[in-house]
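**Student:** sequence below, structure please.
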Amino acid sequence: MELFHKSGSSGSRNGRRIASFAAIAATLALVATGCAATSDDASSTDGAGGDSPGSIVFLPKQLNNPYTDVVLGGGDAASEEIGFEASTLGPLEASASAQVPFIEQATQEGANVIVIAANDPDAVGPSLQQAREAGAKIVAFDSDTNPDFRDVFVSQVVAKDVALVQLEMLHEQLGDAGGDIAILSATATATNQNEWITFMEEELASNPDYANLKLVTTVYGDDDADKSFKEAQGLMQSYPDLKGIISPTTVGIAAAAKYLSTSDYKGKVALTGLGLPNEMREFVKDGTVTEFALWDPAQLGYVAAYAGQALVDGTITGAEGDTFTAGDLGEKTVGADGIVVVGPPTKFNADNIDDYDF
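**Tutor:** Below is the predicted model of the structure:
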């Protein structure tokens, strides 16, 4: 099963129907959930509970995000293999509290498993605790919750490795000359982003190889393309001598590349971070970006679904040393703090970017 080469089109999802939350707010089914409906939110209308062998609800940071679409595609593939009924709930905008009503909805609908990428590690805590008390198993993926509120966390890679590979790429591109650099992140509360940034800061402070790199600021685009574009533009206005930008978010790096590609800074300011090959291909080929990295997003959703099944079946409890089989990806082991690591990141550049389609 080569999830890595599958297209991330949301149209390929199995059995997921996503509709405007505002549009279905008028239905009796949604009224019964007690969720506050706004035009900024969206949810699926597939029942999370019911008579299926099991139900799994995916709750990403936000919907209508290309990276999220690829992750959910992997989750759908695994859910179909397992025999679980999959659905998606979530906001259109990433914010600390936006996921809370959707957790409550999934709980009320009797979800067996809730798979969540937390916008804030603590804001979702009370709602997740209620879901657990109602019998749901909680799998965090992509961005962790407070460990007290979930059973396992499926991590893309070892967090420090993600941080280090981005610094390595930027250092290679800037050479020994170094210079001022900046970070364009997602939201200020995103657990994974903050962990990576902390590792970067520590490495910059302690590794003599990076003595010539000076981190001047970190800005936040909130995983919104327009805001991220403006933040990239603002960085160059505030720091005209900036030599490099690291954007550890697929939305941010694509927006920054879009800005740089039509600016006087193209080819003069190095940009790297975490991106989707299909979004970054044109910027690699036109010389705006030399190299960036990412893991296989589909595998993240795929392993998270199988972890949920293993929790429901009692194969694992989330204890260190527990093992389970994640379909075609084989055996996975629960590590310290209930963390399951999917695999290492891959670097993309002009030599290999056409080998990938997601």
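
**Student:** can we go C-alpha only for contacts and neighbour counts from here?
**Tutor:** Fine.

**Student:** and the next element down the chain from the helix or strand hosting residue 32?
**Tutor:** Using DSSP states H and E, residue 32 sits within helix 28-33. Counting by DSSP H and E, the element after helix 28-33 in chain order, helix or strand, is strand 41-44.

**Student:** what ranges do the helices span in the stretch 1-150 of the chain?
**Tutor:** 21-24, 28-33, 66-82, 100-108, 125-133 (DSSP state H, counting those that start in this stretch).

**Student:** meant to ask about the stretch 151-300 of the chain
**Tutor:** Using DSSP H, counting those that start in this stretch, helices in the stretch 151-300 of the chain cover 159-174, 191-206, 225-238, 250-261, 277-285, 297-313.

**Student:** would you do the same for the sequence below? I want to compare the two.
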Amino acid sequence: MRRPSKTLFLGVALLLSAVVGLGSCSSALHTPTVDSGEAPIRIAFVPKVAGIAYFDAMNAGGLEAAKRLGAQWITRGPTTVDPAAQTAILHDLVAQHVDVIAVAPNDPRALAPAIADARAKGVHVLTTDTDAPETPREVFVNQASPEDVGTTLVDALMAKTGGSGEFAIVSCGRTAVNLNAWISVEQTYTAQRYPKARRVETVYAGEDTTTATELAKQVLDRHPDLTGLIGECTTSAPGVAQAVRDQQKIGRVFTVGTGTPQTMKPYLLDGSCSMSVLWNVESLGYLTAWAAQQLVEGRSFGPRNNVSPELPAVRYDARSKTMLLGEPLLITQDNVDQFKY
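**Tutor:** Got it, this is the predicted structure:
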């Protein structure tokens, strides 16, 4: 489903943002007024789940890109991480004849038929934040390489534990490609770089912070000699820190994770979290919207892409069809207030 090319940046556009409830899903809409009378490209963003700070920040970045690009940005987030909920949303968006779907798959295999159906019906599909590499998605917008995320998390934790001791991981979805890739890197890197350290357990909390806290407490009870916890996703990072705080183990059990800055701020300040390893989440949303428009307009990606003044040289790997936002950000109590999300 291809539309005529439009000017990349519109001089003046009147913007309307609305939040529309659709069934059990969260929905946000940005509609520009276009002087040419040409219908704007419609980009539908489907996060893993609605209502968490991380995907809210991605959504904000996508809205900003839509403002600059003259596109229409729709957000449809499921209220649970049940793969069937994402599948239903994709089918509905195809029925609405959107131009492109940008999805962060909870379960790539479960979502594969819906992605294939969308492509067969002329809807462009890209993955963002986490991939579905065995599907006909056209590009993956990746926040950082698995090697960079995994090694940075381990290094941050080992800096506090002296490069030794027992640690555990509290992840989110069992089938999330990005999280599993990071965990694989962490396991290999720990064995090679820190032979005196040992991962004793990995547990999965879905996308729920309360569950992550309870699971982390259970891990602490099962492993009284534990020295570290990694919160592998933005909901489990505050969960593991809260568990250490609740069990009064600050300074004895150290935590790191991939939490959003303002969510992690109280834990960074009291020491229940040592460091958050993330990336500019709003920029990831911006890059997602930009890549979506490129697909619809039939533009190819180069090895380096000038996306915006803030993203002047985004790399693209043609072999894996992956765009890479950049290297991880290290967020501590000293710089946490530089980030507003």
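
**Student:** so how far is residue 108 of the second structure from whatever residue of the second structure lines up with residue 127 of the first structure?
**Tutor:** Alignment note (TM-score structural alignment): residue 127 of the first structure maps to residue 114 of the second structure. Applying CA to CA, to the nearest Å, the value for residue 114 of the second structure to residue 108 of the second structure is 10 Å.

**Student:** and what of residue 196 of the second structure?
**Tutor:** As judged by CA to CA, residue 196 of the second structure and residue 108 of the second structure stand 35 Å apart.

**Student:** neighbour-wise, which of these two wins?
**Tutor:** A count of neighbours by other CA atoms under 10 Å puts residue 108 above the other of residue 196 of the second structure and residue 108, at 21 against 13.

**Student:** quick one, what contacts the closest residue to that one other than its chain neighbours?
**Tutor:** Nearest non-adjacent residue to residue 108 of the second structure, counting by CA to CA, 6 or more residues apart in numbering: residue 132, 4.7 Å away. Counting by CA atoms under 8 Å, 6 or more residues apart in numbering, residue 132 of the second structure makes contact with 105, 108-109, 112, 177.

**Student:** what's the answer for residue 321 of the first structure, then?
**Tutor:** Residues near residue 321 of the first structure by CA under 8 Å, 6+ apart: 333-335.

**Student:** also residue 193 of the first structure?
**Tutor:** Residue 193 of the first structure neighbours (CA under 8 Å, 6+ apart): 185-187, 248-249.

**Student:** host element of residue 315 of the second structure?
**Tutor:** strand 314-317.

**Student:** what helices and strands are in contact with that strand?
**Tutor:** Contacts defined by 3 or more CA pairs under 8 Å, 6 or more residues apart in numbering; DSSP states H and E place strand 314-317 of the second structure against strand 304-305, strand 322-324.

**Student:** want to throw these into a markdown table with mean neighbour count and distance to residue 164 of the second structure?
**Tutor:** A markdown table is the format used below for those (neighbours: other CA atoms under 10 Å; distance: least, CA to CA, whole Å):
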| stretch | mean neighbour count | distance to residue 164 of the second structure |
| --- | --- | --- |
| strand 304-305 | 14 | 40 |
| strand 322-324 | 22 | 32 |
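
**Student:** for residue 274 of the second structure, which of the ones you listed is the nearest?
**Tutor:** Counting by CA to CA, residue 274 of the second structure lies closest to strand 322-324 out of those; the figure is 26.2 Å.
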